[in-house]
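Trainee: fold the following, please.
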Amino acid sequence: MHKVYGNIQGIKTSKLKELQQLYEERQPGDRLVTPEFAQALAAISTDIHQPVCCYINRRGQVIRVAVGTPSQTQIPPEELPRHSAKRLSGIHCLTTQFTSEPPSQAALIAMQRQRLDALVMLNVSDCAKRTSKADRQAKEGFLANLVPDLETPWIISPPLSLDDITELDFDDLVQEWEKEISEAGDGILLSQKIVSEQDRVLLVGVQTDNISSQRFEDGLGELVRLVESAGGIVLDTMRQKRSHPHPQTVVGKGKIEEITLLAQKLGANLIVFDRDISASQARNLESEIGIRVVDRTGVILDIFAQRARTQEGKLQVELAQLEYMLPRLRGRGQEMSRLGAGIGTRGPGETKLETERRVIQRRIAQLQQEVNQLQAHRARIRHQRQEQEIPVVALVGYTNAGKSTLLNVLTNAEVYTADQLFATLDPTTRKVVITEPETQERRTILLTDTVGFIHELPPSLIDAFRATLEEVVEADVLLHVVDLSHPAWASHIASVQEILQDMPTIPEKSLIAFNKIDQVDSETLAKVQQDYPQAVFISATKGLGLETLKVRSLQLIDETVEAIPEAQNVVSQNSY
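Mentor: I've put the predicted structure just below:
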């Protein structure tokens, strides 16, 4: 049985059978469509109150029937014939619409993306009360085809009668169109054949009233780094100012059309928004633009999935991904089948979507149990450290501040480092032996590297990485590493402090270490030294200020140890 694609939910079985029968209607190879087929398509479309698309090859075979607009029912790139970039795909689309307007820009861009031979748009009536057969017929329409023009890569005919459309010599037209494209050389179709394993990304930033211009631009700059860290190529950035995000599509309708056109011109295959967007907003945008849409959290999760190296790191990343994915299940097809399920798991009357949701919920519950076990394991290790009375210093800071580099320099560890956001995820603890300058006593401390923070760290990540972040909670001293060479270092400090404040408890003693001082000018350094007199200033890569850092760390540890008996005395006095 042939498959009907698109939005078929709620369509009666009898109408689905009529749609499936369209596959059996072969068209003449030298014609776009026969009058009988056009009227059959118009009648079904009117009956179900939805546009219908039929994709037909040059042999006249119907290869795809779908419910929806051309932009919503596109043939996936991997299913399109592999032709030269200077040739059309050998497929034309016959579709219906309930207005008398020319094809929308979204429909035209869908034609261009698939390199369709032509787009035939039939105008039909969507009458609530169809009193006669004429109410269910197509009487006119539009014909659109591609041309080798970078600015406007298509031509739309004036309104044509159905007789005019059905009598066109399609063979001659296609030969003429492909000849023009071939003679033009590197035409517009070349953008559709860019071969790259990397995602080609168009960024979209929405500045609302509660975001300053500086914070907005800093956020976009950070998003560029995030996409590059995930392995994508940023092609361009679009911006829009709004008092608040559009509830359905984040940006306005006009901006969606701009995004769609620019993405097509650039050959983008992914749209990334600078803010978290809901599952319904993502679906609406993908439906309008015809390109995959993700938000900032989706990019961060992708980076985490690439960076996790240990079993526990992968465990926490999978938990975060599933919690993020759960509300976005609609329309995912069979992607979740790899997670489990099978015979006997489907309840009576349960839909495929409900089954997938149930499978993911079970997997989340299982992963949360494993994370709890991981927490217990880490707690036992920390208890053993406490029994040995070895003080712990936790490195915290914004991602890419240089924490792992500092750990490597101080402990001769071999933690992976790179000029990337979230280069390391898994916590690493190493011993550091420090000689006190006055007594020459050799003392041992433990230095723990933790996952980097970021502005508005997604809640799902905070929850999934709670076992890792407990290393911060249980430390004696926090060493807050700041990348002084970053233009937004002040907001990085604020973001880290905001995340730390949300934790149940954190060490009372902390020390700010401004890193990468070799990359800033003397005036900036002097100003920050004046504003932060208690901080230390270092360069982990150049080895500057490291001895001062060690001494200050020991001083804070001693202050912490001295404060514990005082607190115990206060408790015992209050107990009488």
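
Trainee: going forward, measure contacts between C-alpha atoms and count neighbours the same way
Mentor: OK.

Trainee: which other residues reach stretch 536-546?
Mentor: Applying Cα atoms under 8 Å, 6 or more residues apart in numbering, the external contacts of stretch 536-546 come out as 402, 405-406, 409, 511-518, 548-549.

Trainee: hmm, I was thinking of stretch 142-160
Mentor: Residues contacting stretch 142-160 (Cα under 8 Å, 6+ apart): 102-103, 108, 111-112, 115-122, 140-141, 165, 177, 180-181, 184, 187-189, 265.

Trainee: of those residues, which belong to strands?
Mentor: Mapping the contacts of stretch 142-160 onto strands (DSSP state E) picks out 118-122, 140-141.

Trainee: which pair in the residues you listed spans the largest distance?
Mentor: The span of these, defined through Cα to Cα, is set by Ala118 and Glu140 at 16.2 Å.

Trainee: so these two - more neighbours on which side?
Mentor: Using other Cα atoms under 10 Å, the more surrounded residue of Ala118 and Glu140 is Ala118, with 27 against 17.

Trainee: ok, that one - contacts?
Mentor: By Cα under 8 Å, 6+ apart, the neighbours of Ala118 are 91-93, 111, 143-146.

Trainee: following up with a second sequence; could you model it the same way so I can compare the two?
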Amino acid sequence: METIVYGNIQGLKSSYIKQLQRLYEQRQPSDRLITPEFAQTIAAISTEIHQPVCSYINRRGQVIRVAVGTPSQTQIPPQQLPRRSAERLSGIHCVATQFKSESPDEAALIAMVRQRLDALVVLTVTGGEVGRRGRGATGDVKEAFLAHLAPDVEKPWEISPPVSLDYLTEQDFDDLVDEWETEISESGDGQLPSQEIVSEQDKVLLVGLKTDDISQQRFEDGLQELARLVETAGGVVLDTVQQKRSRPHPQTVVGQGKMEEIALLAHKLGANLIVFDRDISPSQARNLENEIGIRVVDRTEVILDIFAQRAQSQAGKLQVELAQSEYMLPRLRGQGREMSRLGGGIGTRGPGETKLETERRTIQRRIAQLQQEVNQLQAHRARIRQQRQQQEIPTIALVGYTNAGKSTLLNVLTHAEVYTADQLFATLDPTTRKLVITDPETQERRTILLTDTVGFIHELPPPLVDAFRATLEEVTEATALLHVVDLSHPAWESHILSVEEVLAEMPALSGPTLIAFNKIDRVDSETLALAQQKYPEAVFISATGRLGLDTLRQRSLQIIDEAVEAIAPR
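Mentor: Modelled structure (predicted):
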């Protein structure tokens, strides 16, 4: 039997950890919910550490999981629950402690439903304040509550009134479970309430934090974009939670009250993933997961996941793996104390590296190898660019916000077959194609190269900027830039600023930039007039509707000539 103590054990003395581990040794009678001895033991430990404790027990009476925290914070992961038919319970019940004399809260009950627990036993223990001072508190059980699933869609559980420990320990558990499962099988469709359907899609709850340094419009645009990112990654957005704070909470990003609201809503909706609209630190992610009991990721991790799905070429896969490895390294974590056996002093020295340290060393070696391969890729692309420059063929790099229509435009102009889709980051790898344009003045056929680049996004994650530097250098070495803007997007002005911010962080760009407003066939006259007024030098096109393409070709020649003239010796 595993003796891992789960949940929030940070800061607990080793003696308390050992007491919790010994709970695994206390086998219960299979026909009883709990014995008086076990109830007093778990109550005493809970009182000493002044934290709620949960133990999960199977129908053979074996304690299979011990955790510090509430039932909603200490749930068994879905993949570790027994596979049983839809009308049957999981075969596991939870015994939890609490310090207030009140019925189990809704978060605990929703956790019971999600795990299909046989029952939830909540013991109200006394002496919590004395226990915090550490002066011999015994942690007596004042009263208990018994909750179980019920065939009711609106409120799929029943809770007993407060009962004594004696009453609870005398109940025949086998008879109770048979009765409850019979009620469920005979009701309606015979399935458990809120039965989760197994799906490959993540069910996501978004969390947005509006701080003083973000405008309301940028905040709303960011949340809409995050929803698109989640959908592009293959997830389903169930709902969004928002909070306003002057700055993020250093431990949990959002405040305690909002965190409890997130936990409750996530369990109600059946979410299995929480996604924040900003980067969060590894410690913040751990704290949130401990409190909410559900996996927590940030915006960068969603983008990395999309890149991993989209990468097709060997070069693209290489760069994505490097970005993921650099992101993952500081986020490696152990499962409790068993990952931390090395230390200083007697009794702490292990036989060698811990698993965590071994994984960290392996990733560091892999990062070094990937970095070397990316450097080689960078050198290879530099040689190709040098050959182009020797042939004196000018290059225009297509840049723009993701899903602005760069790849579609490349396909229309050059008859390329680059993959396109109405998705964020549909293409990652740079593609270069020849474009032949007839000069209207000289009637000379001139050749330029068009290079499609990876789409930009607001606050492009630093690991991606670093990993894709070989791709982004196509931008810095181009003769000129064609900045493609999706004019039909409500946040088109914000997108222009975001792209300009990314470009400003790159080495000095020598060539001029031409803005091409795309998808003009999808915008109203007011938006079109506003863009024409603000950007009189821009061109207005529709790649799919093939509108304004002749003007674009001629303006492309003009900016090439401007660029060549600017660098010509005088």
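
Trainee: tm score of chain vs chain?
Mentor: Once superposed, the chains reach a TM-score of 0.90 (TM-score structural alignment, normalised by the length of the second structure), with 556 aligned residues with a Cα RMSD of 2.8 Å.

Trainee: about what we covered before: buried subset of the contacts of stretch 142-160 of the first structure?
Mentor: Those of the contacts of stretch 142-160 of the first structure that meet the buried threshold are 102-103, 108, 111-112, 115-122, 140-141, 165, 177, 180-181, 187-189, 265, by 16 or more other Cα atoms under 10 Å.

Trainee: where in the second structure does stretch 219-227 of the first structure align, residue-wise?
Mentor: Using TM-score structural alignment, stretch 219-227 of the first structure corresponds to residues 222-230 of the second structure.

Trainee: how much does the matching stretch stray from the first structure?
Mentor: Superposed on the first structure, stretch 222-230 of the second structure shows a mean distance of 1.2 Å to its aligned residues (mean Cα distance after the TM-score superposition for the first structure).

Trainee: list the buried residues in that stretch.
Mentor: Neighbour count says stretch 222-230 of the second structure has 222-223, 225-230 buried, by 16+ other Cα under 10 Å.

Trainee: got a list of contacts for it?
Mentor: Under Cα under 8 Å, 6+ apart, the answer for stretch 222-230 of the second structure is 204, 206, 208, 236-237, 277, 299, 302-303, 306, 424.

Trainee: name the single longest helix found in the first structure.
Mentor: Longest helix in the first structure, counting residues (DSSP state H): helix 352-387.

Trainee: list the buried residues of that helix.
Mentor: 353, 355-360, 363-364, 367-368, 370-371, 374-375, 378-379, 382.

Trainee: same check, this time on stretch 263-278 of the first structure
Mentor: Residues of stretch 263-278 of the first structure classed as buried: 263-265, 267-278 (neighbour count, 16+ other Cα under 10 Å).

Trainee: and stretch 482-492 of the second structure, by the same measure?
Mentor: 482-488, 491-492.

Trainee: of those, which pair is most distant in space?
Mentor: Leu482 and Ala491 (19.3 Å).

Trainee: what do we get in the first structure for Asp422 of the second structure?
Mentor: Per TM-score structural alignment, Asp422 of the second structure is aligned with Asp419.

Trainee: repeat for Met259 of the second structure
Mentor: Match for Met259 of the second structure (TM-score structural alignment): Ile256.

Trainee: pull the contacting residues for its match.
Mentor: 285, 288-289.
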